[in-house]
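**Student:** What would the 3D arrangement of this be:
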Amino acid sequence: MEVLQGENEQSFGTEGFKVENVEVGDTKKPNLYLGFVKTSFDVGNLSVLTGLSFATGHSRVNHLDAEHPHAFAGKIKLYGFDLTAKYMIDSYRDISLQGEYLYRDQKGTKYEYDNAGDLETEELKKKQGGFYTQLVFKFDRRWRAGVQYNLINKNDVKKNGEKKDLPSNLPAYYAMLEYNPTEFSRIRFQVGQNRAFFHDGKRKTVNEFILQFNFAIGAHGAHPF
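**Tutor:** Okay, the predicted model is just below:
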């Protein structure tokens, strides 16, 4: 179990706000409570790690200075499931399957201004969920290749009990090739297509090309400088 400050505005913001005659105070800290259970086991050359998690806390969103002023006060629950399975082919080669599912249950009150400039107070409920899964093949001592699939499959939003017609099929696809010249460096080329963005009510496909180079320098336990 963990007890945290929870200063993440997307789900667990802490800053209160005042809008006209409505005043909402800051959340009390600690604001985020997390519990999880993990287990692992081996079946021959196959190793499996899996677990369940749960997080809950109060939420504050203060965007009253934004182009479209709004604020939110409520409570959020997060549910998670994760799984990693790795099969060792030999000393250098392996295949790993990894995935995680997250589900968010949000309830509270939203304050926003309509087109006429009048303040509206709405009961807001969100039930949203999605997952990613990836398959990575280490086919040589220094080479890996993999594919990844992401999907937001649930996006139910209700305002004052009225369900909004929002898209729920929001996928993204990626593929990568990775080379490790040394144990302290990594070169990765990744391509992908993200179809989870919308602009003016229309889906906007984003194609991604990423060339990444990571390296580490400095003293470490095995070889002090």
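**Student:** Going by C-alpha atoms from here, please, whenever you check contacts or count neighbours.
**Tutor:** Noted.
**Student:** Find the centremost residue of this protein, please.
**Tutor:** residue 102 (7.7 Å; Cα atoms, centre = their mean).
**Student:** Would you mind pulling up the elements that the helix or strand that residue falls within packs against?
**Tutor:** Counting by DSSP states H and E, the element that carries residue 102 is strand 94-113. If contacts are counted by 3 or more Cα pairs under 8 Å, 6 or more residues apart in numbering; DSSP states H and E, strand 94-113 sits against strand 70-88, strand 119-138.
**Student:** Give the buried residues for it.
**Tutor:** For strand 94-113, burial by neighbour count (16 or more other Cα atoms under 10 Å) applies to 94-112.
**Student:** And the strands in the protein, which stretches?
**Tutor:** According to DSSP state E, the chain carries its strands in the segments 2-4, 17-19, 22-24, 32-43, 46-63, 70-88, 94-113, 119-138, 143-159, 162-163, 170-179, 185-199, 202-215.
**Student:** Next one: residue 173 relative to residue 190, how far apart?
**Tutor:** Residue 173 sits 11 Å away from residue 190, taking Cα to Cα, to the nearest Å as the criterion.
**Student:** And for residue 137?
**Tutor:** Distance from residue 137 to residue 190, by Cα to Cα: 15 Å.
**Student:** residue contacts, the closest residue to residue 88 other than its chain neighbours?
**Tutor:** Once flanking residues are discounted, residue 88 sits nearest to residue 94: 4.4 Å by Cα to Cα, 6 or more residues apart in numbering. By Cα atoms under 8 Å, 6 or more residues apart in numbering, the contact list for residue 94 reads 86, 87, 88, 137, 138, 139.
**Student:** Which of those are buried, as a PyMOL select command?
**Tutor:** Only the buried entries of the contacts of residue 94 go into this PyMOL selection, using 16+ other Cα under 10 Å:
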select buried, resi 86+87+137+138
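**Student:** run this one through as well so I can compare:
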Amino acid sequence: MNSLLPAALVAALAAPAAAQTAPATPAVNAADLQALRDEIQTLRNAYEARLQALEQRLQAAESAARAPAAVAATPSAAPATAPDTVQTASSAAPAAAANAFNPAISLILAGQYTRTSRDPEGYRIAGFGLPPDAEAGPGPRGLNLGESELRFSASIDPWLRGAAALALHPDNEFSVEEAFVETTALGRGFTLRAGRFFSNVGYLNPQHAHTWDFVDNPLPYQALLGTQLGDDGLQLRWIAPTDQLLELSAEVGRGAGFPGGDSAGNGAGLRTFSVHTGGDIGDSHSWRAGVSVLQARASGQELIGLAADDTSTFFTGRTRVWIADAVWKWAPEGNATRTHFKLQGEVLQARRSGTLALEDGSGGDYRATQSGWYVQGVYQFMPRWRVGLRTERLDAGTPHDPAGLVAGSGFKPRKHALMLEFNPSEFSRVRLQLAQDRAREGAADRQFFIQYQMSLGAHGAHAY
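**Tutor:** Modelled structure (predicted):
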């Protein structure tokens, strides 16, 4: 190989000169020839040095692969280097190879100050029933820890990768948000995921809380999806091999969370299907739009907020939710570092059909069509500074309730929010948010938030 390199380089350098030879071309002097020889020698030395470095890395990787067997054979052997010993260049490669088996770890530290004009303990969304443990509303007043997130992710082998996201909530509860494995080599645009994950329906639902543009999710998500839909199950995604984005997604799950009620037994209590498409318009604009549908089953699901005086009602039946989402982004010449704008909106409609009963078993048929929407815009007007405005509205509809359990008044919950955000770097954020919340009848709840989020460790790129 080494003998062919000089010849190839000389041929490559000589070909253009030969092609451009003309009778008037002056003779090459001795200094020019020596300069060419020196340049060829420099390239040869660099190439040989690169080959030697690659051979050393290969040998180091092979040694690291054999190391576990050697350690098992001599369990009393001392480590090659002490933890605080500075390693040489030759020992750094095996250490790096061993570290390749460690997962990427990231930690999102979050906290906020909350001030409200109405007591958040009595927060309800008028006309909408939610489970007692639903995370709706502004949360506790005063200083509190936000939803901090610890995430692990790594490639398992050439065919699979795994990830887990663990959440620490303000009330000191600990939960598993996501824990799944997914394929990396199915080919033909397919990806299969198994475990616990946020559903791919809509636009906001698959996103973790620290990627939201506002402190909280909009009212339609809180009222119709219990803030965010996550479940244990299987997900199959397909991205078409086309210039324009076309993604199809189908999921089956246990259906344990709202709007489901863990009634599946051996079957699937939740099924979803989504289609999204998008693309670029010139150099400065991009967009994405889609439609999603989910169907969930519930058996004796306890709901608070439908009957008067917060009396619990129990729903048995099916819920089907349709979601239409659209996002448009603008950045001058595709460069979003200085200024950019994002406009997004979603429309949700839920149809519930089954029976509704009180704790004593009295009740009857129940059908309802409920809907909601939100629109928000976020503008980065200078580096590190963003401002956003969001408006949202709900409609509980007129339920079919012959037993008269639902205490409907025709009130339509609504909310407006304004936020200002400063990002000292891509790893830190401080956000102020003002909101006028009319989810409950009566006086508006004037809300004020100060939120911080800090990212530690390796963290993957966010979705579009």
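**Student:** Work out the TM-score between the chains.
**Tutor:** After superposition, the two chains reach a TM-score (TM-score structural alignment, normalised by the length of structure 1) of 0.80; 201 aligned residues with a Cα RMSD of 2.5 Å.
**Student:** Give the burial count for residue 400 of structure 2, as a bare number.
**Tutor:** Neighbourhood size, residue 400 of structure 2 [other Cα atoms under 10 Å]: 15.
**Student:** any idea how far residue 223 of structure 2 is from it?
**Tutor:** 19 Å.
**Student:** go on, residue 239 of structure 2?
**Tutor:** 31 Å.
**Student:** neighbour-wise, which of the two wins?
**Tutor:** residue 223 (29 against 17).
**Student:** And the more buried one, what's its match in structure 1?
**Tutor:** Per TM-score structural alignment, there is no equivalent position to residue 223 of structure 2 in structure 1.
**Student:** where does residue 223 of structure 2 land in three-state SS?
**Tutor:** The local conformation at residue 223 of structure 2, judged by DSSP: H, G, I helix; E, B strand; the rest coil, is helix.
**Student:** In contact with residue 156 of structure 2: list those residues for me.
**Tutor:** residue 162.
**Student:** which secondary structure element contains it?
**Tutor:** Assigned by DSSP H and E, residue 156 of structure 2 falls in strand 148-157.
**Student:** which residues of structure 1 does the helix or strand following that strand align to?
**Tutor:** Next along the chain after strand 148-157 of structure 2, taking DSSP H and E as the criterion, comes strand 160-168. Using TM-score structural alignment, strand 160-168 of structure 2 lines up with nothing in structure 1.
**Student:** After strand 160-168 of structure 2, which helix or strand is next? Please name it.
**Tutor:** Downstream of strand 160-168 of structure 2, the next assigned helix or strand under DSSP H and E is strand 174-183.
**Student:** what does that following strand contact?
**Tutor:** For strand 174-183 of structure 2, the external contacting residues (Cα under 8 Å, 6+ apart) are 159-169, 191-198, 230.
**Student:** So among those, which ones count as buried?
**Tutor:** 160-169, 191-198, 230.
**Student:** Residue 5 of structure 2 sits in which helix or strand?
**Tutor:** Using DSSP H and E, residue 5 of structure 2 falls in helix 4-19.
**Student:** Check which helices and strands that helix is in contact with.
**Tutor:** helix 30-73.
**Student:** Which SSE is immediately downstream of the helix it packs on?
**Tutor:** Immediately after helix 30-73 of structure 2, counting by DSSP H and E, sits helix 89-99.
**Student:** equivalent range in structure 1 for stretch 5-18 of structure 2?
**Tutor:** Under the alignment (TM-score structural alignment), stretch 5-18 of structure 2 falls on nothing in structure 1.
**Student:** Okay, buried residues for that stretch please.
**Tutor:** So stretch 5-18 of structure 2, judged by 16+ other Cα under 10 Å, has buried residues residue 6.
**Student:** Measure how far it is from the centre of its chain, please.
**Tutor:** 52 Å (Cα atoms, centre = their mean, to the nearest Å).
**Student:** which residues touch it?
**Tutor:** 40, 44.
**Student:** can we see that at 7 Å?
**Tutor:** residue 40 (Cα atoms under 7 Å, 6 or more residues apart in numbering).
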